[in-house]
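> Predicted model, plus sequence, below.
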Amino acid sequence: MAVAKVPSQQFFIRGEWVAPARGGKIPIICPTTEEQIGQIPAATAEDVDAAVKAARQAFTRNNGKDWSRASGKHRAKILRAIAGKCFDYYADLAEKLDEKQYSPIEVPMEQFKSSVLRETLGVIGLITPGNYPPLMGTWKVAAALAAGCTAVLKPSEVASVTCLELGKIAQDVGLPLGALNIITGLGPEAGAPLSYHPDVDKVSFAGSYNTGRTIMKAAAETVKPVTLELGGKSPLVIFDDVDLDKAVEWAMFGALWTNGQICGATSRVLVQEGIAPAFLKKLAAWTSSIKISNPLEKDCHLGPLVNDTQYQKVKDFVKKLKTKAQLSSVVERGLLIWRKVTFWNRRFSLMSLGNKPPPGLGGAVISKDEGRCKRVAELLDAGIVWINCSQPCFCQAPWGDDPFGWYPASKL
């Protein structure tokens, strides 16, 4: 019996059928006769880029109202229509093939049942940073143990003592031996072996972007899942209807909480242009009043950075910023450190600034109009957005998924 030829094919990109950029073809071989019955187009990087751009544009078009932020009802209507067309197509195809082939086996599906069994994953490697070790350590340990997993916790070498205290508590309450294990050490000697250890089933890490990439690569050696919470440059959006004193206070707190050593610090401040001069004046006054001293001393506002390495990094950032420019309405995104204050006067420019790389783990919006705050919060590409504040954290709530945030969204 002759095998029907497959019609010429093209790519489906942005609702249109298009030919490959380089004209490449891949033959379709019939497995029965081993003869060529058609061709499909062969994609190259140019075609991939066109398809990805189309998908990204569709995701953000009309602020997402076309699809990504459309109602579930709207998406369901379209998906059901697609499903109906698929059924009609294959039902018609089956009728055409009915007298031309026999099914190899018959599978009466009513004889089978399906069930889902949730099981614990196994041993979890937990690697935490030094900016607030008790919170990060307990977050990760609690989630792992509650799920029935066992854990190995490696806190940052610059802030390990409080996490070791967690071991004493576990010992006192009678946690089964080995359910929680705590080791300390440097990343290359302790963190890396934990990441690629063949008997570790998952790795959860919070810390820098570069270290997160290293851990992801190490975990890939044994094809284990990872959860990453990485740093970014989180935006703080300030509208012109605010109480300036409160806005300045939240701007400073959002950027300098834990001495600025925090992944979600809202240090990219976007101020509506009309209030910029007054905001800067109050910001300068507030900054000059900060008392930097030993945190054990009375009235200390700002203590030291965790070590000299971090101190030198901050000095280097400040040096680079000074050599470029002062506060400006023009943002130069090539800098490792953004302008601390950026001005905008149109909503479009606000969202383009707030969502441009480097992305933020979090974000904040300050305005007396709560409805406006919620609308802007929905448009910011961030895992968590604060409204009329910055940095309050509720352990009961999930820490959201975003490009530089949790990967995937999880407390574990």
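Looks like it came in fine.
> going forward, measure contacts and count neighbours with C-alpha atoms only.
Will do.
> any idea which element Ile37 lies in?
Assigned by DSSP states H and E, Ile37 belongs to strand 36-41.
> you'd agree Ala247 is up against Ala364?
No. Ala247 lies out of contact with Ala364 (Cα atoms under 8 Å); the separation is 11.0 Å.
> So the two - more neighbours on which side?
More crowded of Ala247 and Ala364, by other Cα atoms under 10 Å: Ala364, with 28 against 24.
> Contact partners for the more buried one?
Shown in contact with Ala364 (Cα atoms under 8 Å, 6 or more residues apart in numbering): Pro235, Leu236, Val237, Thr266, Ala377, Val385, Trp386, Ile387, Asn388, Cys389, Ser390.
> So which elements touch the helix or strand following the strand holding Ile37?
Downstream of strand 36-41, the next assigned helix or strand under DSSP H and E is helix 45-60. The contact analysis (3 or more Cα pairs under 8 Å, 6 or more residues apart in numbering; DSSP states H and E) places helix 45-60 against strand 11-13.
> Please identify the buried residues of the strand it packs on?
Neighbour-count burial for strand 11-13, with 16 or more other Cα atoms under 10 Å as criterion, is recorded at Phe11, Ile13.
> elements contacting whatever helix or strand comes next after that strand?
Counting by DSSP H and E, the next helix or strand C-terminal to strand 11-13 is strand 16-18. Helices and strands touching strand 16-18, by 3+ Cα pairs under 8 Å, 6+ apart, are strand 11-13.
> Export the contacts of Ala364 as CSV, with columns for secondary structure.
Shown next, in CSV, are the contacts of Ala364 (DSSP: H, G, I helix; E, B strand; the rest coil):
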residue, secondary structure
Pro235, strand
Leu236, strand
Val237, strand
Thr266, coil
Ala377, helix
Val385, strand
Trp386, strand
Ile387, strand
Asn388, coil
Cys389, coil
Ser390, coil
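> Now for these, which sits with the most neighbours around it?
Result: Thr266 is most packed of the contacts of Ala364 (other Cα under 10 Å), 32 neighbours.
> Please name the nearest non-neighbouring residue to that residue.
Ser234 (4.6 Å; Cα to Cα, 6 or more residues apart in numbering).
> of the contacts of Ala364, closest to Gly354?
Pro235 (5.9 Å; Cα to Cα).
> how much space between Glu95 and His301?
Going from Glu95 to His301 by Cα to Cα, to the nearest Å gives 78 Å.
> The residue nearest to Thr266 against Arg268, yeah?
Yes. Ser234 lies in contact with Arg268 (Cα under 8 Å); the separation is 5.8 Å.
> who has more neighbours, the two?
Ser234 (30 against 25).
> Same drill for Glu95 and His301, tell me which one is more crowded.
Applying other Cα under 10 Å to Glu95 and His301 shows that His301 carries more neighbours, namely 16 against 10.
> and the more buried one, what does it touch?
Applying Cα under 8 Å, 6+ apart, the residues contacting His301 are Ile290, Lys291, Ile292, Ser293, Pro295.
> can you tell me which two in those are farthest apart?
Largest separation among these by Cα to Cα: Ile290 and Pro295, giving 12.7 Å.
> what residues do the two have in common as contacts?
His301, Leu302.
> In addition, the following structure is provided for comparison:
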Amino acid sequence: MASALHHYKLYINGEFRDAEGGRTFRSANPYTGEDWAELAEAQTSDVEAAIDAARDAFENSWWRHDPKGRAKCMLKLADLVEQNRDHIGVIGSRDNGKLVREMTAMANILPGFFRYFGEIADHIFGKVIRATDPAVFGYTLREPYGVVALQTPWNSPLVIFAQGGAPALAAGNTIVLKPSEFASCETAELAKLIDQCGFPPGVINIVTGMGPVVGAALCSSRKVDKIAFTGSPEAGRMVGEQAARALTPTVMELGGKSANMIFADANLEEAIKGVFGGFTASAGQSCVCGSRALVHADVYDTVVARLAEMAGKLKLGDPSDPATDVGPFAVAAQLDKVSNFVEVAKKEGARLVAGGEKPADLKGWFYPPTIFADVDENMTIAQEEVFGPVLSVIKFHDEEEAIRIANNSVYALGAGIWTSDLGRAHRVAARVRAGTVWVNQYRRGDAAFPFGGYGDSGFGRQSGQDSIYEFTTIKCVQINTAI
């Protein structure tokens, strides 16, 4: 007998409400394939109500004028998330198929974002400017944009919300948040905690629903002052086109094809573990998935053999089972997409050393960690984002070649360098096109560090103090002191 559905409503102006006409949609558990939750499906009128609530809160509440009050609310939210992290982790896993322990770990880092930015809410400073005319005294103020629309993807919805939402709130903006329709429940659960934190009604609004309706309404509205979007480059282009018509500035974090480089002098065991985790974590459903392993010729065969051995030992299965290493994909379409990439790689001549076929003994949207060796840097598998646990191992012979191969990509989000040579670490980090470069570690984040990329990986930065600049605009004041 099927269990009862969880029901989630919209959160607008501090109230939980149904969508226009009572419309709903359902969320399926990626592991079982069964519907387990029903969510309000927002219509254009609901989005407009959320935008109006955010505008009213920005213009008429105390929110933007009281940084200490903002900090109090954000710190309260951090405490509540910390207290409910296990529950949030379970809901998140049920929503997108990631391991419960991984989703719980992600929930565990959320409080750090709200504490970090809550603590700097009253430390947002402008500058004093010396003008050419000594009689003119000038200074700048950093002011919030107003209403910020955030759209988050299905793979890591709350962490990505925190990366942009926490600095936006700290700066005094108000928010309308749209999570992916493929994984909205974790965000809807967060609304219950937000409601307990003392935010003025309308400061944070959450609207669940379809991208062509909710996303389009947010992107085309002239009442929205800034857009923060995380998703695929294709979706980013559509968001950018819609925002451009309304002249709304955007910050985007899009795809990635990160190069994880192992030099011959690296601590090989640590490097191999770092590369392995870099492409298998989250079943490869990560924008910073280290899907290209660039390995020096002297250690190439050793690395390939060890990676293949490790891949064969991983257990696929129930995300709630502590023994499971890899869960299912979040959406069914991803299984076909990854399978097609693997078949293309075989046809183009890459050498399959692990995985490569959907497991016959598992129902659901599973695909095993798959490794290709002898990959040419221009093969499809080495150029396009797979968004699954598929690794291309590419051989290089010297530092220059490693840098050239790493930069042979339209993406520029993340990169990894494994070496014991400090000089090489600095040289390569300076020349690799990537918004984040990890040295002797991979796929780690912190609220203090800016995150983003360029090229097809997007533009602008979220997280870190630099994101405060992303969510504020500059006002220049010039005073003639001679009068």
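That came in fine, so what should we check first? All values reported here derive from a predicted model rather than from experimental measurement.
> Quick TM-score on the pair, please.
The TM-score (TM-score structural alignment, normalised by the length of the first structure) is 0.70; 305 aligned residues with a Cα RMSD of 1.9 Å.
> picking up where we left off before, can you tell me what the residue nearest to Thr266 of the first structure aligns to in the second structure?
Taking TM-score structural alignment, Ser234 of the first structure has Ser258 as its aligned residue in the second structure.
> and Gln478 of the second structure, how many residues sit next to it?
12.
> which SS class is the residue lying closest to it once chain neighbours are set aside?
Spatial nearest neighbour of Gln478 of the second structure, excluding adjacent residues (Cα to Cα, 6+ apart): Gly138 at 4.4 Å. When classified by three-state DSSP, Gly138 of the second structure comes out as strand.
> Residue in the first structure paired with Gly138 of the second structure?
By TM-score structural alignment, Gly138 of the second structure lines up with Ser114.
> how close does its match get to Leu121 of the first structure?
21 Å.
> neighbour count winner among the two?
Shown here are Ser114 of the first structure and Leu121; by other Cα under 10 Å, Leu121 has more neighbours (14 against 4).
> Now for the residue nearest to Thr266 of the first structure: which residues touch it?
Ser234 of the first structure neighbours (Cα under 8 Å, 6+ apart): Gly264, Ala265, Thr266, Ser267, Arg268, Pro359, Gly360, Leu361, Gly362, Gly363, Ala382.
> residue range for stretch 222-232 of the second structure in the first structure?
Under TM-score structural alignment, the match for stretch 222-232 of the second structure is residues 198-208.
> Just the endpoints, please. Distance across that stretch?
Stretch 198-208 of the first structure: ends 24 Å apart by Cα to Cα.
> Flag every buried residue along it.
Val200, Asp201, Lys202, Val203, Ser204, Phe205, Ala206, Gly207, Ser208.
> same check, this time on stretch 331-342 of the first structure
Ile337, Trp338, Arg339, Lys340, Val341, Thr342.
> How about stretch 402-419 of the second structure?
Buried residues in stretch 402-419 of the second structure (16+ other Cα under 10 Å): 402-403, 405-419.
> Also stretch 95-114 of the second structure?
By 16+ other Cα under 10 Å, the buried positions in stretch 95-114 of the second structure come out as 95-104, 106-114.
> Keep only those of those residues that are in helices.
Residues of those located in helices (DSSP state H): 95-96, 100-104, 106-114.
> between those, which is closest to Glu348 of the second structure?
Asn96 (31.8 Å).
> Just give me the match in the first structure for that closest one.
Checking with TM-score structural alignment, Asn96 of the second structure has no match.
> Can you tell me how far the closest residue to Asn96 of the second structure other than its chain neighbours is from Val159 of the second structure?
Nearest residue to Asn96 of the second structure, sequence neighbours excluded (Cα to Cα, 6+ apart): Ala330, at 4.4 Å. Using Cα to Cα, Ala330 of the second structure is found at 16 Å from Val159 of the second structure.
> So which of those two has more stuff around it?
Ala330 (27 against 20).
> how about the more buried one, what's its match in the first structure?
Here Ala330 of the second structure is matched to Val306 in the first structure, going by TM-score structural alignment.
> Count the neighbours of Glu378 of the first structure for me.
14.
> ok so it is a helix residue?
Yes. Glu378 of the first structure sits within a helix when classified using three-state DSSP.
> And it, how far from Ala55 of the first structure?
20 Å.
> Likewise for Leu117 of the first structure?
Leu117 of the first structure is 35 Å from Ala55 of the first structure, by Cα to Cα.
> Out of the two, name the residue with the larger neighbour count.
Shown here are Leu117 of the first structure and Ala55; by other Cα under 10 Å, Ala55 has more neighbours (14 against 4).
> sorry, back to before: so the residue nearest to Asn96 of the second structure makes contact with Ser93?
No. The pair Ala330 of the second structure / Ser93 is not scored as a contact, 9.3 Å apart, by Cα under 8 Å.
> who touches both of these two?
Counting by Cα under 8 Å, 6+ apart, nothing touches both Ala330 of the second structure and Ser93.
> Could you check how far the residue nearest to Thr266 of the first structure is from Tyr311 of the first structure?
Distance from Ser234 of the first structure to Tyr311 of the first structure, by Cα to Cα: 21 Å.
> before we move on, what about Ala144 of the first structure?
34 Å.
> Looking at the two, which is more packed in?
Set side by side, Ala144 of the first structure and Tyr311 show more neighbours around Ala144, with 26 against 12, by other Cα under 10 Å.
> wait, is that one part of a helix?
Yes. Applying three-state DSSP, one finds Ala144 of the first structure inside a helix.
> Alignment lookup: it to the second structure.
Under the alignment (TM-score structural alignment), Ala144 of the first structure maps onto Ala168 of the second structure.
> Ala278 of the first structure matches what in the second structure?
In the second structure, Ala278 of the first structure lands on Thr302 (TM-score structural alignment).
> now the helices for the first structure?
Using DSSP H, helices in the first structure cover 45-60, 72-97, 133-146, 161-173, 192-196, 209-220, 244-256, 276-288, 308-324, 347-355, 370-379.
> Next, format these as CSV and append distance to Trp17 of the first structure.
Putting those into CSV (distance: least, Cα to Cα, whole Å) gives the following:
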stretch, distance to Trp17 of the first structure
helix 45-60, 12
helix 72-97, 18
helix 133-146, 48
helix 161-173, 58
helix 192-196, 44
helix 209-220, 37
helix 244-256, 49
helix 276-288, 49
helix 308-324, 47
helix 347-355, 31
helix 370-379, 31
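> just checking, Ala143 of the first structure touches Lys411?
Yes. With contact defined as Cα under 8 Å, Ala143 of the first structure counts as touching Lys411 (6.5 Å).
> Between those two, which is the more surrounded one?
Lys411 (21 against 14).
> what about the more buried one, distance to Gly84 of the first structure?
From Lys411 of the first structure to Gly84 of the first structure the distance is 39 Å (Cα to Cα).
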